[in-house]
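1. I would like to see how this sequence folds:
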Amino acid sequence: MSYPQQPAAMYPQQPQPPQPKKRKKWPWIVGGFVLIVFLFAAANGQETTTPSAESGTEAKSAGKQKSPEAEQSNAGGVTRLEFGETHTWSGGEAITVSAPEEYTPSNQFLQAPEGKRFVALDVTIANKGDDEYNAMSTKLTAQHNGQVAQQNYAAGDTLPDVELPPGGSTTFTSVYEIGEEAGKLQISVQPNPFAAETVYFSGQF
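-> All right, here's what the predicted structure looks like:
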């Protein structure tokens, strides 16, 4: 005995449970990379750059105070120092101008003219660079009370024709004719006539 077949509609198909969606991993990877870049940039942002008077170049410093020389260099872009201080150029030429002293020639015929006097300064040059340096390349000028001070070539030393190897140094004396009245004495220094940076040593004398 055969039974009639029931239509398929009488037995509805059971719904399948929803499959969980797979989470994509790439947003987490990108987010982690962005976070690393941000932390690295924030760490580098704590460093500041300040000019270095001794080198004439910029040096990195992390929260350190500027040296007096660096602050003086920032004033109008001009480096002004007191007598007795030292400045080092980017080429390694380190030059010191001593405190001025009164100079009286022993020869009575070489005395300063009336209303004038002589001042002597010792200039020390040290070669801190990697190449040889001839001290004769140094250029000096002098002013006193705003007036040009002429060098007395009959006293002191002329610019020494001395070749300084790395680590070498030499000292010579320059004598200038200035007025009798006390005032500001200023000596400008360049390691060579074509140097981009000029340093000014000054003080009352």
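2. alpha carbons only for contacts and neighbour counts from here, please
-> Noted.
3. could you identify the longest helix within this structure?
-> What stands out as the longest helix in the chain, according to DSSP state H, is helix 26-44.
4. check the offset of that one from the chain's centre.
-> 34 Å (C-alpha atoms, centre = their mean, to the nearest Å).
5. quick one: contacts for the closest residue in space to residue 165 that isn't next to it in sequence?
-> Leaving aside its sequence neighbours, residue 165 sits nearest to residue 132 (C-alpha to C-alpha, 6 or more residues apart in numbering; 4.5 Å). When the contact criterion is C-alpha atoms under 8 Å, 6 or more residues apart in numbering, the partners of residue 132 are 163-166.
6. I have a second one here; can you model it like the first so I can compare?
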Amino acid sequence: MTMPAPPSGQSPWGPTPAGFQGPPPQMTQPRNGLGVAALVLGIAGVVLGLAVFLFWMSWLPALLALVFGIIGLGNARKGLATNKGMALTGLILGAVGLLLAVGGGVFTVTKVTEITDDIRAEVESAEASAKASASAEASASAAAEAARNLEFGETYTYENGLKITVSKPQPYVPDDYVLGHAKGNKAVQVIVTAVNDGTAKVDFKTGLPNVSDADGADAELLIDGSGRQKVLTGNLLPGKRAVGKYAYSLPPGAADRIQVEFSPDVMEYDDAVWTGPVK
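-> Predicted structure coming up:
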């Protein structure tokens, strides 16, 4: 037995019960994550940027905040996000953080350059000063050395006021009883005059001159019994004068010129040197 067909437009199962509706439309979750990230990264970028020497750490969060802020604003305009203000704030903070990063970089580079220039200038100044000092010392040493090299008859003055003069050597005739004089040699007398123009006494500890012949060999000190020789020794008081007389034996082939070195005390004074021909 077949059932009659339902009228047109009606369900074969009969009318739908009253109060029954289909499932509600599903709500889309707002995409607020980028706006939040932009705000957090923007704050981090600004904080790091304010610490000038951390600028190299601030540019990345600031740049990300700028990017996330732009995307978050786009989502808000499309209705996909509800935190437009947060995204905008993150974008602004990201831009500020980038400016701070750039400014910090420029500031740091400028300061490092200034410090480097200052250090370089100090080093160059120190080197120039050291060179000038070394040059001055060398000049002073050369001048002092030149001042200590004299001709016979000239006077050398020490810093304490002691003046030493070596007269031009004179021929010397030893008596019959003589030591240090070989037959055929030429004997010469060296006279050393000391004047104390200082304020303190001077102690002569090494009052013997060192004499070299024309060949540079040490001349032999001549000693005889004539009593004409006198060694500078003892103390020379301020304002006083003393004379030392010495005789030396020179080989005939090197007796035309001699060099005399003298110092009151080799441990305390530099030697002064006199050179010149022998009469």
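7. TM-score of the superposed pair?
-> Taking TM-score structural alignment, normalised by the length of the first structure as the basis, the two superposed chains have a TM-score of 0.57; 135 aligned residues with a C-alpha RMSD of 2.7 Å.
8. the residue nearest to residue 165 of the first structure -> the second structure?
-> With TM-score structural alignment as the criterion, residue 132 of the first structure lines up with residue 201 in the second structure.
9. counterpart of residue 104 of the first structure in the second structure?
-> Under TM-score structural alignment, residue 104 of the first structure pairs with residue 173 in the second structure.
10. correction: residue 123 of the first structure
-> So, by TM-score structural alignment, residue 123 of the first structure is matched to residue 192.
11. its match should be in a helix, yeah?
-> No. The assignment for residue 192 of the second structure (DSSP: H, G, I helix; E, B strand; the rest coil) gives strand, which keeps it out of a helix.
12. pull up the gap between it and residue 165 of the second structure, please.
-> Plainly put, residue 192 of the second structure is 6 Å away from residue 165 of the second structure if you go by C-alpha to C-alpha, to the nearest Å.
13. likewise residue 68 of the second structure?
-> In terms of C-alpha to C-alpha, residue 68 of the second structure sits 97 Å off from residue 165 of the second structure.
14. just residue 261 of the second structure next, same as before
-> Taken as C-alpha to C-alpha, the span from residue 261 of the second structure to residue 165 of the second structure is 11 Å.
15. so who does residue 148 of the second structure touch?
-> Here residue 148 of the second structure is in contact with 156, 271-273 (C-alpha under 8 Å, 6+ apart).
16. and the gap between the match of residue 104 of the first structure and residue 228 of the second structure?
-> 11 Å.
17. neighbours of residue 186 of the second structure, how many?
-> Neighbourhood size, residue 186 of the second structure [other C-alpha atoms under 10 Å]: 19.
18. just residue 205 of the first structure next, same as before
-> Residue 205 of the first structure: 18 neighbours (other C-alpha under 10 Å).
19. surely it meets residue 179?
-> No. Using C-alpha atoms under 8 Å, residue 205 of the first structure makes no contact with residue 179, being 10.0 Å away.
20. map residue 197 of the first structure onto the second structure.
-> By TM-score structural alignment, residue 197 of the first structure lines up with residue 270.
21. for its match, which non-adjacent residue is closest in space?
-> What sits nearest to residue 270 of the second structure in space, not counting adjacent residues and going by C-alpha to C-alpha, 6+ apart, is residue 263, at 6.4 Å.
22. give me the neighbour count for the one you found.
-> 20.
23. do residue 84 of the first structure as well
-> Counted with other C-alpha under 10 Å, residue 84 of the first structure comes out at 17.
24. wouldn't it be in contact with residue 96 here?
-> Yes. Between residue 84 of the first structure and residue 96 there is a contact at 6.2 Å, judged by C-alpha under 8 Å.
25. quick one: the helices in the first structure, in order.
-> 26-44, 68-74.
26. what span of the second structure is the first one aligned with?
-> Mapped onto the second structure using TM-score structural alignment, helix 26-44 of the first structure covers no residues at all.
27. and that helix, what does it pack onto?
-> Other elements packing on helix 26-44 of the first structure under the criterion 3 or more C-alpha pairs under 8 Å, 6 or more residues apart in numbering; DSSP states H and E are absent; no helix or strand qualifies.
28. what of the shortest one?
-> In this structure, helix 68-74 of the first structure makes packing contacts with strand 48-51, strand 79-82, judged by 3+ C-alpha pairs under 8 Å, 6+ apart.
29. please identify the deepest-packed of those strands.
-> strand 79-82 (a mean of 21; mean count of other C-alpha atoms under 10 Å).
30. just list the residues touching the nearest residue to residue 116 of the first structure once chain neighbours are set aside, thanks.
-> Distances taken as C-alpha to C-alpha, 6+ apart place residue 179 nearest to residue 116 of the first structure, at 4.5 Å, with adjacent residues excluded. Neighbour list for residue 179 of the first structure: 115-117, 144 [criterion: C-alpha under 8 Å, 6+ apart].
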